[in-house]
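Peer 1: Here is the input, now give the coordinates:
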Amino acid sequence: MISMADTVKMPADIARECEESVEYVQLVADVLLLHDDVEPTAVEPVTSASDSYVKCRDTIVARTKGLAILVRDLTVQLRGAKLSDVSRTLRSTAEAVIALTEAATHAAYTIGVADPRSKPYQPGLVDRYRFSRARFGITSACRKFHKDYGSLTEQQIVQVSSQIAANLTVLTESSRMAADIAPDPMSQDQFRQCAKSISGTTAALLSAIKCYAKSRQEKDREKCIIFTKPLLETINAMMAFGSLPEYSGVAARMSEQGREAQCAILGGAMAVVSSSIRLFTSTASLIENHEDPVQWQKMMQCCKAISDSTKLLSGALRENSITGSQRAPFFAVNSQE
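Peer 2: Coordinates of the predicted model:
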């Protein structure tokens, strides 16, 4: 195990962050890459399939370059046992992989519906991907109150509170937007009640967190844990309700040619995700066995796998292109939290 005078991060902290990075990236892969129906994930609305594809391709190229730099920095920081730097790089790497996955998913959707024989996606009342990311953000934040996470500094408690509040804003806004466009008064009222339920359970939790930040006593920490339970139950109920077939929209219908091009891009993106997950897992092992040459060899193999997978994705993007004459309608989906 690494022994160093790093008062900010300990090996156990890094191992936990590696685990959370795996969970975060896996969530995005499950929703975007392993789902039968690929949906658009662009933030900006676009009217031209060719323009959208080019934007996604340029984003992916930039992200792959950035990912290569992060992976290189991570290995250097691990060799120097700079745990605080490793922590920051891990978070940046996970975000880079997620952004790359989002762009690849939209590129795959774009090229699929660009074929005149395909039909575009019709959005539902709730943005499934945006909601899933917000729920994950809240769940991972709530877990930090459990004792196996160790003691929390006042700054960490404030950060957890901010993370919960920001993601809850996403969920309540999603509920209110769904209520505005729901097809009948009953559904409208149910979505509004979902927003009220989330707000109500949040108030008690944030009050408990505020108290715990001041007192730092275990009895107040226990109250935080108690109030996370009804909040998470409410969020899960909202997710299940919004995912009902009557609210989930209409999936895109891809032609055979569009599906083939789509699968090539998604396959490249999945390769990036898989190799990144192996990198996070390898980092956790390396933190605990810093002098083990076998662990360092595995780390180098992971770095090469990421490089190979980004080349695979770039190749799929080059081999499949959209001309300016191929156009299809798109629906903007704000996937940012």
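
Peer 1: C-alpha from now on. contacts and neighbour counts both.
Peer 2: Fine.

Peer 1: how about the helices of this structure, start to end?
Peer 2: 11-28, 49-79, 83-114, 128-143, 154-181, 185-215, 218-242, 256-288, 293-319 (DSSP state H).

Peer 1: packing partners for the third one?
Peer 2: Which is helix 83-114. In terms of contacts (3 or more C-alpha pairs under 8 Å, 6 or more residues apart in numbering; DSSP states H and E), helix 83-114 is packed against helix 11-28, helix 49-79, helix 256-288.

Peer 1: With respect to burial, which of the helices of the chain scores highest?
Peer 2: Per residue and on average, the most neighbours among the helices of the chain fall to helix 83-114, with a mean of 23 (mean count of other C-alpha atoms under 10 Å).

Peer 1: Return the distance of it from the chain's centre.
Peer 2: 8 Å (C-alpha atoms, centre = their mean, to the nearest Å).

Peer 1: Kindly report the same for stretch 232-248.
Peer 2: Stretch 232-248 sits 19 Å away from the centroid of its parent chain (C-alpha atoms, centre = their mean).

Peer 1: Same question for stretch 128-147.
Peer 2: For stretch 128-147, the distance to the chain centre is 10 Å (C-alpha atoms, centre = their mean).

Peer 1: And for stretch 198-216?
Peer 2: Centroid separation between stretch 198-216 and its chain, computed with C-alpha atoms, centre = their mean, is 25 Å.

Peer 1: Could you also give me the structure for this next sequence, so I can compare it with the first?
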Amino acid sequence: MSSLESVKTPSDVSRDCEESIDLIQLVADLLLLHGDPEPTALEPVTSASDSYAKCRDTIVARTKGLAIMVNELATQIRANKLADVSRTIRSGAEAVVALTEAATHAAYTVGVADPGSTAAYPGLVDRYRFSRAKHRILGACARFDLSYGILTEQQILQISAQIAHNLTILTETCQIAANQAADPQSQDQFRQCSKSISGTTAALLASIKAYAKTRQDKDREKCVIFSKPLIEVIDAVLAFGALAEYAGEPARMSEIGKSTQQAILGGAMATVASCVKLFNVIPGLVRNVADTEAWKNLMLCSKAVAEATKLLCSALREHSIEGLK
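Peer 2: This next block holds a predicted model:
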């Protein structure tokens, strides 16, 4: 995201809104719309009730954070503090992502807790984690396009660090899959996947290093050129890991389990939709702070965010692990 630069103009804020919306919608698409029923916990838990409680605590904390975000945005926009607006937007997007992840796992946990449900059998590749890392690499590589304007050396190095960090996630995912694969051929293929990602990265990172020193467009163009084969390799590895023999099995929900799961996911989807609408209003408002209609829309969106998070928290209370016992 544009956290890699100092935001000074409405155009910068608009770009942050667009990138935040892209991230939120990617996560919603992976977890809420097209994802199979499976766990998404990012930390180990000792029991289903413990897992559910952690998710609930995360969601409550994030809903409070979103309430603060809404109030801060209005104040910052009125004061024309665009750098603060941008930071608030980015932190708000991360809060929505964390809330969505926690809600998805809570919904899965309570759904499979019903005696008629069967838990998921995880695949070798964590598709959600892999797709998230791919999205962040795409966003970082896109900043080498000239339409993003002049980049400082510090910004270029930060982009490089972002790419390297997420590439580590991808190679680690491949190595974990190799260790868990049942047959030697699959083990070797996943190891080769990890090597392919590392191999195509070398030329890109070398180009970025050169560009950071010269700051010349010809070196910037090399970054664009070498980012393309990297993305192609990442897509190929993701497709390979999604093959039926490696994909695992989604949970089989009973009617009761499915109903409780959908109630929680519905609250999460409402929160996502309301935050996307909120971020869509901001670009026009920072360009014209005197736009009374835009302020009305901002207030309506703020109210929608509050109502959506209330709906989600209500669903968590009504459909708990304890309630199934």
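
Peer 1: nearest to Val43 of the first structure, of the helices of the first structure?
Peer 2: Distance to Val43 of the first structure, taken as C-alpha to C-alpha, is lowest for helix 83-114 among these, at 9.9 Å.

Peer 1: and that closest one, how far from the second structure on average?
Peer 2: When the second structure is superposed, helix 83-114 of the first structure averages 0.6 Å from its matched positions, counting by mean C-alpha distance after the TM-score superposition for the first structure.

Peer 1: on that earlier part again, in CSV: the helices of the first structure, plus distance to Ala42 of the first structure.
Peer 2: As requested, the helices of the first structure are arranged in CSV below (distance: least, C-alpha to C-alpha, whole Å):
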stretch, distance to Ala42 of the first structure
helix 11-28, 15
helix 49-79, 8
helix 83-114, 6
helix 128-143, 12
helix 154-181, 17
helix 185-215, 25
helix 218-242, 21
helix 256-288, 16
helix 293-319, 17
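
Peer 1: on that earlier part again, tell me which of the helices and strands packed on helix 83-114 of the first structure lies nearest to Thr153 of the first structure.
Peer 2: With respect to Thr153 of the first structure, and counting by C-alpha to C-alpha, the nearest of these is helix 11-28 at 13.4 Å.

Peer 1: And that closest one against the second structure, how far off on average?
Peer 2: Averaged out, helix 11-28 of the first structure is 0.6 Å away (mean C-alpha distance after the TM-score superposition for the first structure).

Peer 1: didn't Thr88 of the second structure look like it was pressed against Ala74?
Peer 2: No: between Thr88 of the second structure and Ala74 there is no contact under C-alpha atoms under 8 Å: 10.6 Å.

Peer 1: Show me the one of the helices and strands packed on helix 83-114 of the first structure that comes nearest Pro185 of the first structure.
Peer 2: With distances scored as C-alpha to C-alpha, the stretch of those nearest to Pro185 of the first structure is helix 11-28 (33.1 Å).

Peer 1: Run the angle between the closest one and helix 128-143 for me.
Peer 2: If you take axes from the mean of the first three to the mean of the last three C-alpha atoms, to 10 degrees, helix 11-28 of the first structure sits at 160 degrees to helix 128-143.

Peer 1: quick one: contacts of helix 11-28 of the first structure?
Peer 2: 1-2, 83, 86-87, 90-91, 94, 97-98, 101, 129, 133, 136, 140, 273, 277, 280-281, 283-285, 287-288 (C-alpha atoms under 8 Å, 6 or more residues apart in numbering).

Peer 1: Asp219 of the second structure -> the first structure?
Peer 2: Mapped onto the first structure by TM-score structural alignment, Asp219 of the second structure lines up with Asp220.

Peer 1: nearest spatial neighbour of its match, skipping sequence neighbours?
Peer 2: Counting by C-alpha to C-alpha, 6 or more residues apart in numbering, Tyr212 is the residue found nearest to Asp220 of the first structure once chain neighbours are left out, at 5.0 Å.

Peer 1: Could you do Asn80 of the second structure as well?
Peer 2: Val286 (7.4 Å).

Peer 1: again with Lys119 of the first structure
Peer 2: Arg253 (4.9 Å).

Peer 1: Next one: the aligned residue in the second structure for the one you found from Tyr108 of the second structure, what distance?
Peer 2: Under the alignment (TM-score structural alignment), Arg253 of the first structure pairs with Arg252 of the second structure. Per C-alpha to C-alpha, to the nearest Å, Arg252 of the second structure is found 10 Å from Tyr108 of the second structure.

Peer 1: quick one: common contacting residues for these two?
Peer 2: Between them, Arg252 of the second structure and Tyr108 share these contacting residues under C-alpha under 8 Å, 6+ apart: Pro37.

Peer 1: Out of the helices and strands packed on helix 83-114 of the first structure, which gets nearest to Leu171 of the first structure?
Peer 2: Checked against C-alpha to C-alpha, the stretch from those lying closest is helix 11-28, at 17.1 Å.

Peer 1: now the angle from the closest one to helix 256-288?
Peer 2: Using the same axes, to 10 degrees, helix 11-28 of the first structure lies at 170 degrees relative to helix 256-288.

Peer 1: now the angle from helix 11-28 of the first structure to helix 83-114?
Peer 2: Going by the same axes, to 10 degrees, helix 11-28 of the first structure makes 0 degrees with helix 83-114.

Peer 1: Run the chain-centre distance for helix 11-28 of the first structure.
Peer 2: Offset of helix 11-28 of the first structure from its chain centre (C-alpha atoms, centre = their mean): 12 Å.

Peer 1: Equivalent analysis for stretch 75-89 of the second structure, please.
Peer 2: Centroid separation for stretch 75-89 of the second structure versus its chain: 22 Å, with C-alpha atoms, centre = their mean.
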